[in-house]
Every structure is written in structure tokens, then in C-alpha cells.
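Trainee: pasting the structure only:
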């Protein structure tokens, strides 16, 4: 790969209920002004993650599988492992769709996962999916009181975020090019194109693991 076209190897794992996840490979071009400077690459990566957040929304019945009571996910927690000092920079996003990020089981799971990230990033003996399942099994399954509202459903339309578009039974369609981002109607897709095209053109592949229905 020439220095004129240095790309970041970016892998995204976005987790849903019942051990389901999407594995997404993206290859964004690193800005020339950031190349060779890990701090600048990390800052660029952080900004890009905010731009792409709507593209990683999933799971209308977006729940973390923690017990008998499932709750709809409305917030997302990002963990990032990066190796931007390498000649071929790499990064991994671990995205967890949560009912809420406050003091509850979801929050405690992510706190535990945060503590494990250095081991995972450093080449620990277990893969990140096994780590997550082990953490979930170690927590209490007492029901949490998590208020609904405030944030849109994690599975609602990427553009309008209308509550009804994230409800069970509402049919969303995916972008025909990247096969990832979901919309409620062609109008929303058109309105979102100025933002989405930046993600759409860098998606290399999307793999659905333990998906409950056809993606």
C-alpha cells in the first residue's frame, strides 16, 4: 500500500441480544495531516466514530440478554482498542447497545469489560466475545429499574429516529450499497445521504453472527 493511500484497518463489533453481533470491516483513508502521528490519528478516529454512530444502530428489540426481563436499548457504549503507532494502523470498536448507561446491570457489565480491554488489546488468551459472556455470567440478575425515553431506540431509523420505527414489527430496509444502515423510507435515506455516504463508501464487509432473523 502506498503512502498516498494509507488506510486504517477498522473492525467494528456491535453486540445485540442473545449473543448476536455484527462484525463490520471498514477501510477509511487516514488524512495526510495525521499520518505518522498516533495522537492525531486517534483524534480523527474519535471524530469519525461520532459521524458513523447512526450507521451502527441495530436491534429493534435491542436488549442485553441479562435475565427474564428484556429492556429496549437506547444508548450505545463504545470501547476502542487502537494500534495507531504501527506502520499499518489498526483499530477495533466494541459497541454495546444498552437500555441505559446509569447504575444498573448494563453499566456494570461495561465497567467490567473496560477493565479487561487492556488484556484483549494486548493479545489475551480469550477472545472478546468469550470475555463478554463470562462477565455477563458473573453479575446479579436482579431486575433493574431503567426508565424508558430520553434517547431514541437503538434500532430506529438512522435518519428520523422516530420511536415507532424501532418497535417490533416495523419493517426497516438497509442501504443497498453497504448492506448495513437502516431506514424507514426512501425519503429518510435521501435526507441522510450527505452524512451516510462517508461510511457507505468505506464498508468492506458485514457479517451477522447468531442473528435471530435474516439481516
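Mentor: Arrived safely, thanks for sending. Only a predicted model underlies this, so the values are computations on that prediction, with no experimental measurement involved.

Trainee: only C-alpha atoms for contact and neighbour calcs from this point on.
Mentor: Noted.

Trainee: the helices in the protein, which residues?
Mentor: Taking DSSP state H as the criterion, the chain carries its helices at 38-52, 105-121, 128-137, 186-200.

Trainee: want to throw those helices into a markdown table with distance to residue 163 and mean neighbour count?
Mentor: Output for these, formatted as a markdown table (distance: least, CA to CA, whole Å; neighbours: other CA atoms under 10 Å):
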| stretch | distance to residue 163 | mean neighbour count |
| --- | --- | --- |
| helix 38-52 | 20 | 15 |
| helix 105-121 | 22 | 17 |
| helix 128-137 | 28 | 15 |
| helix 186-200 | 14 | 15 |
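
Trainee: take a look at this one as well, against the first:
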């Protein structure tokens, strides 16, 4: 069966990081996740595989968001959104995709969204592809997206809950506040969990 070499790199920061450009560079805080999902039998062509990949990334997005106590990549606020920038080599005998996930406080407005646009322009320069359009995420007035540092299921933002989250023992990624929440999420989480091959943390 054909499989995909998928590398997902999640960027963010923590409260100890300097609030200037020193937080970036080779040692920038991040986690690198290698996954090897298998293409379904009906995904034979490049177009079909890209369509399947879009759905797969949407299904594992929660796992990539709720795996650490992420602060915004560009400031000291708690991260609430993730923005994905992807590069792919589906035409190769062994298809390969790299995903760069930016944990941010606000991907739509403000200075951190401008930093995202600069990151998108840099990806465009490196790949020769047009810059990706940043999504305009819909939300109700006054509504906030869940903190990345909260439980992947109940999103409890209380300090007591967030300080006691436990990672899935198998994939060492997705975090939960209780066994009940982990069990409730297993039907969804297992697709990601079973395809994770390696996790490398850069969290000094």
C-alpha cells in the first residue's frame, strides 16, 4: 500500500522566551512530528491524493494544536489559533509533504497576523509558489478560540486544569485533562496516533 512521508513542524513559544528576534533561528521552540499515513485505495492520482490530504490534515489539526503549553510564536500571549503552510512533492515515487504550523494569538488581525504574512512570503520565495492566502477564520463577536494549552476535548482554561494535562502515552502529543476526555476523543485521535512515527521536541 502506498504511504505518505509527512513532516509537521509546529512553531510557538513559551513564557520564558525573549520577546524579540532572539526567539527565532535554528533553536526556535518547536516540535517536529513525522507521520506515515497510508493513502486510501481510491487515491491514485496526484489530485486525488491532495484532496485526501486536505481532509487528513483537518482531522489531525486538533492533535497538532493541543500538544503543549504554546504561547504565540510572535508574542507572549497564549496561542489560540494555528495557521498551516504546506509544501508538497506528490509527484515523487515516494510522495512527501512538509507542513509548517504557526501557533498564534490571532491569525487575522494585528501585528502577529502581519508576521504570518511575512512567513508565507518566505515560504513562497523558497518554493517558487505564490504566497498562500491566509484564512479569514469565522468567529462570533467576542468569541475566542480554545487555548492550545487547554485539554483537546473540554478546553478547560482554568490554571489548575492546564497545569495537570497529560499527553497520550503512545504518540506523546495530544494532551487531556482526564482519562474520560481521552477516551471520548479516541475515535477521532486514533487516526493520527497510529500514524505517528517520530516526535522531536525543541523545548529547552
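Mentor: That came through, no problem. In this text, all values refer to a predicted model and were calculated from it rather than measured experimentally.

Trainee: re the thing from before, which among the helices of structure 1 is found nearest to residue 70 of structure 1?
Mentor: Smallest distance to residue 70 of structure 1 across the helices of structure 1 (CA to CA): 11.4 Å, for helix 105-121.

Trainee: by how much does that closest one deviate from structure 2 on average?
Mentor: Following the fit onto structure 2, the mean deviation recorded for helix 105-121 of structure 1 is 1.8 Å by mean CA distance after the TM-score superposition for structure 1.

Trainee: and the angle for that helix with helix 128-137?
Mentor: Interaxial angle, helix 105-121 of structure 1 versus helix 128-137 (axes from the mean of the first three to the mean of the last three CA atoms, to 10 degrees): 140 degrees.

Trainee: which elements pack onto helix 105-121 of structure 1?
Mentor: Packing partners of helix 105-121 of structure 1 (3 or more CA pairs under 8 Å, 6 or more residues apart in numbering; DSSP states H and E): strand 75-83, helix 128-137.

Trainee: need the counterpart of residue 39 of structure 2 in structure 1.
Mentor: Applying TM-score structural alignment, one finds that residue 39 of structure 2 aligns to residue 30 in structure 1.

Trainee: contacting residues for residue 7 of structure 1?
Mentor: 27, 28, 29, 30, 88, 89 (CA atoms under 8 Å, 6 or more residues apart in numbering).

Trainee: what about the aligned partner of the last one in structure 2, neighbour count?
Mentor: Residue pairing (TM-score structural alignment): residue 89 of structure 1 is matched to residue 95 of structure 2. Neighbour count for residue 95 of structure 2, taken as other CA atoms under 10 Å: 16.

Trainee: how close does the residue lying closest to residue 161 of structure 1 once chain neighbours are set aside get to residue 80 of structure 1?
Mentor: Leaving aside its sequence neighbours, residue 161 of structure 1 sits nearest to residue 152 (CA to CA, 6 or more residues apart in numbering; 5.9 Å). Look at residue 152 of structure 1 and residue 80 of structure 1: by CA to CA, to the nearest Å, they are 23 Å apart.

Trainee: swap in residue 104 of structure 1?
Mentor: Remark: distance between residue 104 of structure 1 and residue 80 of structure 1 (CA to CA) = 22 Å.

Trainee: compare the two (neighbour count), which wins?
Mentor: Counted by other CA under 10 Å, residue 104 of structure 1 and residue 80 do not tie: residue 80 has more neighbours, with 18 against 15.

Trainee: show me what contacts the aligned partner of the more buried one in structure 2?
Mentor: Using TM-score structural alignment, the equivalent of residue 80 of structure 1 in structure 2 is residue 86. Counting by CA under 8 Å, 6+ apart, residue 86 of structure 2 makes contact with 97, 98, 99, 100.

Trainee: write a PyMOL command that selects only the buried members of those.
Mentor: To isolate the buried ones among the contacts of residue 86 of structure 2 in PyMOL, judged by 16 or more other CA atoms under 10 Å, type:
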select buried, resi 98+99+100
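
Trainee: can I get the contacts of residue 86 of structure 2 in TSV including distance to residue 65 of structure 2?
Mentor: Formatted as TSV, these follow (distance: CA to CA, whole Å):
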residue	distance to residue 65 of structure 2
97	19
98	16
99	13
100	12
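
Trainee: looking at the contacts of residue 86 of structure 2, which one is closest to residue 9 of structure 2?
Mentor: For these, the residue nearest residue 9 of structure 2 by CA to CA is residue 100; the value is 5.0 Å.

Trainee: I figured that closest one was touching residue 9, is that so?
Mentor: Yes. At 5.0 Å, residue 100 of structure 2 and residue 9 qualify as touching, with contact defined as CA atoms under 8 Å.

Trainee: on that earlier part again, now the two most distant members of the contacts of residue 7 of structure 1.
Mentor: So, those by CA to CA: farthest apart are 28 and 88, at 12.3 Å.

Trainee: just to revisit the earlier point, can you tell me, leaving aside adjacent residues, what's nearest to the match of residue 39 of structure 2?
Mentor: Using CA to CA, 6+ apart and skipping the chain neighbours, the partner closest in space to residue 30 of structure 1 is residue 7 (5.4 Å).

Trainee: quick check, central residue of structure 2?
Mentor: Centroid-nearest residue in structure 2, with CA atoms, centre = their mean: residue 64, separated by 3.7 Å.
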